[in-house]
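Got a sequence here, can you build the structure:
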Amino acid sequence: MNIKSLLLGSAVAAVAATGARAADAIIIAEPEPMEYVRICDVYGAGFFYIPGTETCLRIGGYLRYEMRYTDYADGGEYTFGKFSRFQLNVDARSETEWGTLRSYAEGRFDWNSQPVTGRDNVYLNQGFIELQQANGTVRLGKSDTPYARFLGYGSPFGPFDASYGFYNSGELSYTYNGGNGFSAVAALVEIAGNNKFDVGVEGGVNFAQGWGNVGAIAGYDTLAEEWGAKLVANGNFGAFTVGGHLFYSSGNGAVYNPAIATSHQNIYAINSGIFGRVLTSSEFSALVYAKAKVTDTLAIAGAFQWFDAEHGAIGVDHAWELTGGLDWTPVAGLRIRPEVQYGKIDTVLGTDDAWRATVRFDRSF
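Okay, here's the model as predicted:
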C-alpha cells in the first residue's frame, strides 16, 4: 500500500506541475498581415503610396556624363571639359479639401573637370510646393521661372541650349488653366544675388491644341527698371516639329557678374551663350528650330538664332548661331545626344567665329 500510495502521489504532483507550467506559458501572437507597397496610379506612372498614408510618392532622376569642346570667338585657346551630374527627383502628392497638394524637390550633385570653373557642387535646383485645383495652380518655392518654362525653352534640345533670359529662382506664381487649351500665368520672381525686396514681375498667356501652341510672356525687372518679352509659336506635324521664338529686351545684361559688379543689370537681357566672352547682348533676337523623328529611337534636330547687339557690346553689330544634333535612345532609359554649335559675330574689326561640340549621355530612372 505504501508503494502504491507513493506512486499515486507522484503522478498527481506531476499533473499539477504540468498544469502550472501550462498556465505560465507565453502565448505568441499571430503576426500582423504584411502591408505591401501599393501602386498609386492617380497621378501617372511610377507613383506609390507611402505605407500607412494616402500620400503618393515618385522617386526618379538621372545620371549624366558629358564631354564638351569649345573654340572661343575672341582668339582665346580652346577648352575641353568633362562634366558629370547625378540628379534625384522626389515628387509627393496627396488629395486635400483645397485640392491636390504637391511638393517637388530636385537635388543635383555636379562635377566639372575644367580648371577655371571646375568644382564639385551639391545644390537644390528646384524645390517648391504647389496647390493644384481644377482651373489653376499656386506654386511657391525655387523653380525654373515662368519666363523660361511657360512657353518652352526655345530649343528642340530642351533646356540644353537655353542661354537666353532669366532662368531659375524663387517664385510665387499662379497658373490658370481654362480647360479649352487656354492658360495664363502671373508671378513674382526673386532677383538672384539681391537681399532686398526687388523682384521680377512676370505674366503670360498661351493657347495649346493638338497642332501646337501660340503664346506670349513678358517680365519686368523692378530693380533695373527694364523689361523683356517673348512671342512663341510651335507646330506639331506627326513626326515633325517646328517652332519660332521672338525676343525683346529693353536693356543690357551681358556684362553683369555678381562676383565683381556693383551695378545691377536687366535680368531679362538676351545673351548669347557661345559668344559670352565678347559680351554680346541684344535688343532683338529670333530663333527657329525643327525636329524630325527618323525612327522610334532616333531624331535629328536643328536650331538657328540671330542676335542684334544694340545694348552694351561696343563695336559689335550682330551675331548668329546654328545648332544641329541627334537625339538617340538606343535602349529604354539611355539617351545619347551629340550636338555641334557654330556661330559668327560681326564687329568693327571684321567677323569672327566660334564653335562648340558636345556629346551627352543620360541614364534616367
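
contacts and neighbour counts: CA atoms only from here.
OK.

Let me see the ranges of the helices in the stretch 201-350 of the chain.
Counting by DSSP state H, counting those that start in this stretch, one finds no helices in the stretch 201-350 of the chain.

all strands for it, in order.
212-221, 226-237, 240-249, 270-271, 281-282, 284-293, 298-308, 316-331, 334-347, 350-364 (DSSP state E, counting those that start in this stretch).

what's in contact with the last one?
Just to be clear, that refers to strand 350-364. 60-74, 274-275, 333-346 (C-alpha atoms under 8 Å, 6 or more residues apart in numbering).

and the longest strand along the chain, which residues are buried?
Longest strand of the chain, by residue count under DSSP state E: strand 79-96. Within strand 79-96, the residues scored as buried using 16 or more other C-alpha atoms under 10 Å are 81-89, 91-94.

would TSV of those with distance to His311 be doable?
Output for the buried residues of strand 79-96, formatted as TSV (distance: C-alpha to C-alpha, whole Å):
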residue	distance to His311
Gly81	31
Lys82	33
Phe83	32
Ser84	35
Arg85	35
Phe86	37
Gln87	36
Leu88	39
Asn89	39
Asp91	41
Ala92	44
Arg93	45
Ser94	48
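
Mind picking the two most distant members of the residues you listed?
Gly81 and Ser94 (42.6 Å; C-alpha to C-alpha).

what's the neighbour count on Asn201?
Actually, residue 201 is Val rather than Asn. 19 (other C-alpha atoms under 10 Å).

Also Arg335?
Arg335: 18 neighbours (other C-alpha under 10 Å).

do Lys344 as well
Lys344 has 19 nearby residues by other C-alpha under 10 Å.

same check, this time on Ala29
For Ala29, using other C-alpha under 10 Å, the count is 6.

sorry, back to before: contact partners of the following helix or strand past the longest strand of the chain?
Beyond strand 79-96 on the C-terminal side, the first helix or strand identified by DSSP states H and E is strand 99-112. Strand 99-112 has contacts (C-alpha under 8 Å, 6+ apart) with 81-95, 118-133.

ok, now stretch 291-298?
156, 239-242, 299-302, 326-330.

let's see it at 10 Å
With contact meaning C-alpha atoms under 10 Å, 6 or more residues apart in numbering, stretch 291-298 is reached by 155-157, 236-243, 299-303, 324-332, 335-337.

Proceed likewise with the subsequent sequence, for comparison:
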Amino acid sequence: MNIKSLLLGSAAALAVVSGAQAADAIVAAEPEPVEYVRVCDAYGTGYFYIPGTETCLKINGYIRFQVNVGDQVGATDDRGNDSDWDAVTRGQVQFTAKSDTEYGPLTGVIVMQFNADNATDQSAKLDSAYLDIAGFRAGLFYSWWDDGLSGETDDIGSPVTLHNSIRYQYETDAFYAGISVDELEDGYYKADEEPNNVGVAVGLGGKAGAFSYQITAGYDVDNEDGAVRAMGTVDIGPGTLGLAAVYATGPSSYYTKAEWAIAAEYAIKATDKLKITPGVQYYSNYGITDDDFDNGDAWKVGLTVDYQIVDNFYAKASVQYLDPEDADDSTTGYFRLQRSF
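Purely as a prediction, here's the structure:
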C-alpha cells in the first residue's frame, strides 16, 4: 500500500465517523412562538392590545418649546435683575387604557407632565388620572371650565381647572349634559377662610350643523358665590366666529377676573396650514379688592397665529394687550413650537 492509498483510506474513514456523529447530534427545540402586538381598532387609531390581555392601550403626548415675552415674565433673582422674556420646555405623555365590559368601555387615563424653566428649575406632576365607565368619571381631571375659544385672547375660565372630582355625563354624537362635584382646595378663598372647599358644576353643549354651543355653571359652596358662562361658534365665510359671555355673583373658585365679561374672536382659515385669530374681550369691574369685584373696567385685544409646519408639528405665535382702568396696561405674548405624537 502506497502513501496515496493510505491517505485516501483515512479520509474515507473520517467521513464515515463524522457522518455518524452528525446523525447523532442533539437538535435544539423550536422556539416558542412570540405574541406580537396586535392592533386594536375598536376605540380609534393608535390603540394596541396589551400582550396576554384584552385591554387596549394608547400612548400619545407632545414636546413643547415656548418663549414667553412681556413685562417681567422671567423670575427676579436676588440681585434685583429681571427679564422680559423666558424660555420654557415641556414634555407630556398620556396613557389611555380601554376594555369592554357589560356596562360599556372601561377607561383609565394617566397623564404625566414635565416642565423645565432651565437646567435646574424643573418639575414633574400628575396632570390627570381618572377612571371612566358608563358616563361616570372619578379622579383628577380638567373641568368644563377649562374650555375656551380657540384663540388666546379670551379669559373666561377658572383660575384652577384641574380638580379631584366625581361627575356623571350623558352624551351622544351631537349633545352632552353632566354634573360634577369638585374639590376646590387650591381654588380661590377669602382672606378669613381656609382652602378647604367643594363646588358643584354643571355643563351642557352640543353641535347643530355649523353651530356649536356650550353652557357651564358652577357654585362654590364655601364662598357662597358662583358663575355661569355661555359660548358659541359658527362657521362664517373663510373662518369661524366665536362668542362668549360670563357672569359671576362674586369671586369664587369658578371665576375671579371680573363681575362679567364678553369675548369675541374670528378664526380665519387662511390656508390649509395657516390660521389667523384676532380676538377682543371686555371686563366689567375687573379684578378683586376686599374679596369683591370693586374696580374699573378693562379691555383686552390680541392676535394668535397657528401654522402647521408638517403633520404633527406646528408653530404658534400670540400677542395680547390688556388695558385696565385702575392699573397699568401690559403687552404679553409667546412663540411656541410643538411636536405631537
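
Please work out the TM-score for the two chains.
Superposed pair, TM-score by TM-score structural alignment, normalised by the length of the second structure: 0.81. Supporting alignment: 305 aligned residues with a C-alpha RMSD of 3.0 Å.

Any chance of a markdown table for the strands of the stretch 201-350 of the first structure, columns distance to Ile3 of the first structure?
Shown next, in a markdown table, are these (distance: least, C-alpha to C-alpha, whole Å):
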| stretch | distance to Ile3 of the first structure |
| --- | --- |
| strand 212-221 | 106 |
| strand 226-237 | 106 |
| strand 240-249 | 107 |
| strand 270-271 | 113 |
| strand 281-282 | 117 |
| strand 284-293 | 103 |
| strand 298-308 | 99 |
| strand 316-331 | 89 |
| strand 334-347 | 89 |
| strand 350-364 | 86 |
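
Which of the ones you listed has the highest mean neighbour count?
Mean neighbour count, computed with mean count of other C-alpha atoms under 10 Å, is highest for strand 281-282 among these, reaching a mean of 30.

Output the contacting helices and strands for that strand.
Other elements packing on strand 281-282 of the first structure under the criterion 3 or more C-alpha pairs under 10 Å, 6 or more residues apart in numbering; DSSP states H and E are strand 240-249, strand 270-271, strand 298-308, strand 316-331.

now those strands as TSV including distance to Ala292 of the first structure?
Below are those laid out as TSV (distance: least, C-alpha to C-alpha, whole Å):
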stretch	distance to Ala292 of the first structure
strand 240-249	5
strand 270-271	27
strand 298-308	5
strand 316-331	10
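
Which among the ones you listed is found nearest to Asp144 of the first structure?
strand 270-271 (16.7 Å).

counting contacts, what elements does the closest one pack onto?
Looks like strand 270-271 of the first structure contacts strand 240-249, strand 281-282, strand 284-293, strand 298-308 (3+ C-alpha pairs under 10 Å, 6+ apart).

for the ones you listed, which one sits closest to Arg139 of the first structure?
So among these, strand 240-249 is nearest, using C-alpha to C-alpha, at 25.5 Å.

For the closest one, give me the average deviation versus the second structure.
Its aligned residues in the second structure lie a mean 1.0 Å from strand 240-249 of the first structure after superposition (mean C-alpha distance after the TM-score superposition for the first structure).

Go ahead and confirm Glu283 of the first structure touches Asn252.
Yes. Contact criterion C-alpha atoms under 10 Å: Glu283 of the first structure and Asn252 qualify, at 7.9 Å.

neighbour count winner among those two?
Asn252 (26 against 19).

Please name the nearest non-neighbouring residue to the more buried one.
Distance criterion C-alpha to C-alpha, 6 or more residues apart in numbering; nearest residue to Asn252 of the first structure, sequence neighbours excluded, is His311 at 4.9 Å.

Tell me the spacing between the one you found and Lys344 of the first structure.
18 Å (C-alpha to C-alpha, to the nearest Å).

Repeat that for Gln133 of the first structure.
47 Å.

ok, now Lys142 of the first structure?
35 Å.

Would you mind getting the average deviation of the longest strand of the first structure from the second structure?
Mean deviation for strand 79-96 of the first structure: 0.9 Å (mean C-alpha distance after the TM-score superposition for the first structure).

quick one on the thing from earlier: out of the strands of the stretch 201-350 of the first structure, which gets nearest to Gly9 of the first structure?
strand 350-364 (79.1 Å).

Residue in the first structure paired with Leu126 of the second structure?
In the first structure, the residue matched to Leu126 of the second structure (TM-score structural alignment) is Leu124.

Skip ahead from the helix or strand encompassing that match and say which helix or strand is next.
Here Leu124 of the first structure sits within strand 120-133, counting by DSSP H and E. Downstream of strand 120-133 of the first structure, the first helix or strand assigned by DSSP H and E is strand 136-144.

what angle sits between that following strand and strand 99-112?
Put simply, strand 136-144 of the first structure runs at 10 degrees to strand 99-112, going by axes from the mean of the first three to the mean of the last three C-alpha atoms, to 10 degrees.

Return the list of helices and strands in contact with strand 136-144 of the first structure.
strand 99-112, strand 120-133, strand 168-177, strand 182-190.

Pull out the buried residues from the second one.
Within strand 120-133 of the first structure, the residues that qualify as buried are 125-132, counting by 16+ other C-alpha under 10 Å.

For Arg90 of the second structure, give me its contacts.
Arg90 of the second structure neighbours (C-alpha under 10 Å, 6+ apart): 62-66, 113-117, 122-124, 338.

so which of these comes closest to Arg167 of the second structure?
Among the contacts of Arg90 of the second structure, and counting by C-alpha to C-alpha, the member closest to Arg167 of the second structure is Gln113, at 23.5 Å.

hang on, the earlier thing: which one of the helices and strands packed on strand 281-282 of the first structure lies closest to Asp41 of the first structure?
Per C-alpha to C-alpha, nearest to Asp41 of the first structure of those: strand 316-331, 24.7 Å.

any idea how far Ala354 of the first structure lies from Trp320 of the first structure?
Relative to Trp320 of the first structure, and taking C-alpha to C-alpha, Ala354 of the first structure is found at 10 Å.

same deal with Thr297 of the first structure?
30 Å.

Asp41 of the first structure too?
Taking C-alpha to C-alpha, one finds Asp41 of the first structure at 46 Å from Trp320 of the first structure.

again with Asn168 of the first structure
Relative to Trp320 of the first structure, and taking C-alpha to C-alpha, Asn168 of the first structure is found at 25 Å.

Equivalent analysis for Ala11 of the first structure, please.
Ala11 of the first structure is 107 Å from Trp320 of the first structure, by C-alpha to C-alpha.

same check, this time on Val15 of the first structure
102 Å.

want to throw the contacts of Arg90 of the second structure into a markdown table with distance to Gly135 of the second structure?
Formatted as a markdown table, the contacts of Arg90 of the second structure follow (distance: C-alpha to C-alpha, whole Å):
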| residue | distance to Gly135 of the second structure |
| --- | --- |
| Tyr62 | 27 |
| Ile63 | 31 |
| Arg64 | 32 |
| Phe65 | 35 |
| Gln66 | 36 |
| Gln113 | 26 |
| Phe114 | 30 |
| Asn115 | 32 |
| Ala116 | 36 |
| Asp117 | 38 |
| Gln122 | 36 |
| Ser123 | 33 |
| Ala124 | 30 |
| Gln338 | 32 |
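
Cool, thanks, signing off.
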